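S.K.: Here you go, sequence then predicted model.
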Amino acid sequence: MWEVLYRANPHSHLKTRINAHKHSVKTLEKEPNSVDTTALRTHARGEGHTFKFENTKILGHEENEFKREVREMILIERNKESAVNKRSDVQSLSKVYSNAIHTIFRENPGITNSPLPSSTNQFIP
């Protein structure tokens, strides 16, 4: 089983989204030639990984769409190796910011992959 960072549109209910992903991955066994409709399914097919859906955690909450998208880009960029997302999710992130993100986390090893600060959660290094 593989633990990955996953971000989903907050407008979809978590249980519904998880069930849809479970179903999508299960159909790979029944219909191996079917079209991949999500990054998660594409990853499961390409890497042969399984997922611990029962360990899903919400990493943060942000009502403001722009702030939420920036936070998501930072989390995805920071966790490139374990993020299962279409790379289009970070295409609008400048290389300057990408380098800054990696420098900050490299120079501050005490910083974890905790949610980024917002009005509804606190950053805990």
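M.R.: Great, that's in hand.

S.K.: Please make it C-alpha for all contacts and neighbour counts, starting now.
M.R.: OK.

S.K.: What segments of this structure are helices?
M.R.: 14-30, 39-47, 65-78, 95-107 (DSSP state H).

S.K.: closest one to residue 57 among these?
M.R.: The closest of those to residue 57 is helix 14-30. By C-alpha to C-alpha, the value is 9.7 Å.

S.K.: Contacts made by that closest one with the rest, please.
M.R.: 8, 34, 40-41, 44-45, 53 (C-alpha atoms under 8 Å, 6 or more residues apart in numbering).

S.K.: could you redo the last one with a cut-off of 10 Å?
M.R.: 8-10, 12, 32-45, 49-54, 56-58 (C-alpha atoms under 10 Å, 6 or more residues apart in numbering).

S.K.: isn't residue 86 right next to residue 41, touching?
M.R.: No - Residue 86 is beyond contact range of residue 41, at 11.0 Å (criterion: C-alpha atoms under 10 Å).

S.K.: and the comparison structure, right after this:
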Amino acid sequence: MTDNDHNTPNNVISRFKFPYIPHLSHRVSRLFKNLKSGCAYYNLSTTKRFFTQLKHKTPSTLESEVVYKIACQNCHKCYVGQTKQYLKERIRQHKRDCEDVANYNKTAVTHHQMTTGHKFDFDNVEILDREKNGYRRNISEMIQIRRNNTVNHREDVEHLSIIYSNLMDD
């Protein structure tokens, strides 16, 4: 047989991919031998199982361009916000605002805390969405405000299209 004989349509060998299983794989190979086909085996044991966490996960406080939720520790309400900066910086600003009585109406967080005496759980902030585009991040924030029982001011969602509202109400 010459090298050219391997390239003719009558001598084309199809290969099928199977996991290698000792003893069984050899039996399967024999079945395909008469069909001008072959088996290509791969190993089920790979090095991937030993190296699943090569990179450390970024702490949520060091993420930016996110929509986040801060739960009130005393009631079932929460605050939903969005930020372009690191989340830890935005949370630090919320904490600072809540410590100063002069900031009574600065944000919905300070207003809720000052009028009710409730405290927000700044240590367990939840990221609801990650979005680099500022316009889409604002839309996401509005949707999350509508979906959650929030202390946010209603003007936070006044520009949300009626289409989104109808979809969320279904």
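M.R.: Done, it's in. Just so we're clear, the structure is a prediction, and the values are computed from it rather than from any experiment.

S.K.: so what number do they get for TM-score?
M.R.: The TM-score (TM-score structural alignment, normalised by the length of the first structure) is 0.64; 96 aligned residues with a C-alpha RMSD of 2.1 Å.

S.K.: quick one: which of residue 86 and residue 41 of the first structure has more around it?
M.R.: residue 41 (24 against 14; other C-alpha atoms under 10 Å).

S.K.: What residues does the corresponding residue of the second structure for the more buried one make contact with?
M.R.: Residue 41 of the first structure maps onto residue 110 in the second structure when the alignment is built from TM-score structural alignment. With contact set as C-alpha under 10 Å, 6+ apart, residue 110 of the second structure has these partners: 94-104, 116-120, 151.

S.K.: One more pass at 8 Å, please.
M.R.: The neighbourhood of residue 110 of the second structure, defined by C-alpha under 8 Å, 6+ apart, consists of 94, 97-98, 103-104.

S.K.: In TSV: these, plus neighbour count and distance to residue 74 of the second structure.
M.R.: Output for those, formatted as TSV (neighbours: other C-alpha atoms under 10 Å; distance: C-alpha to C-alpha, whole Å):
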residue	neighbour count	distance to residue 74 of the second structure
94	18	17
97	19	19
98	22	15
103	14	21
104	18	19
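
S.K.: of those residues, which stay in contact in the first structure?
M.R.: Contacts conserved in the first structure for the contacts of residue 110 of the second structure, using both residues aligned by TM-score structural alignment, their matches' C-alpha atoms under 8 Å: 94, 97-98.

S.K.: and which of those is nearest to residue 165 of the second structure?
M.R.: residue 94 (28.4 Å).

S.K.: Show me what the closest one aligns to in the first structure.
M.R.: Checking TM-score structural alignment: residue 94 of the second structure goes with residue 21.
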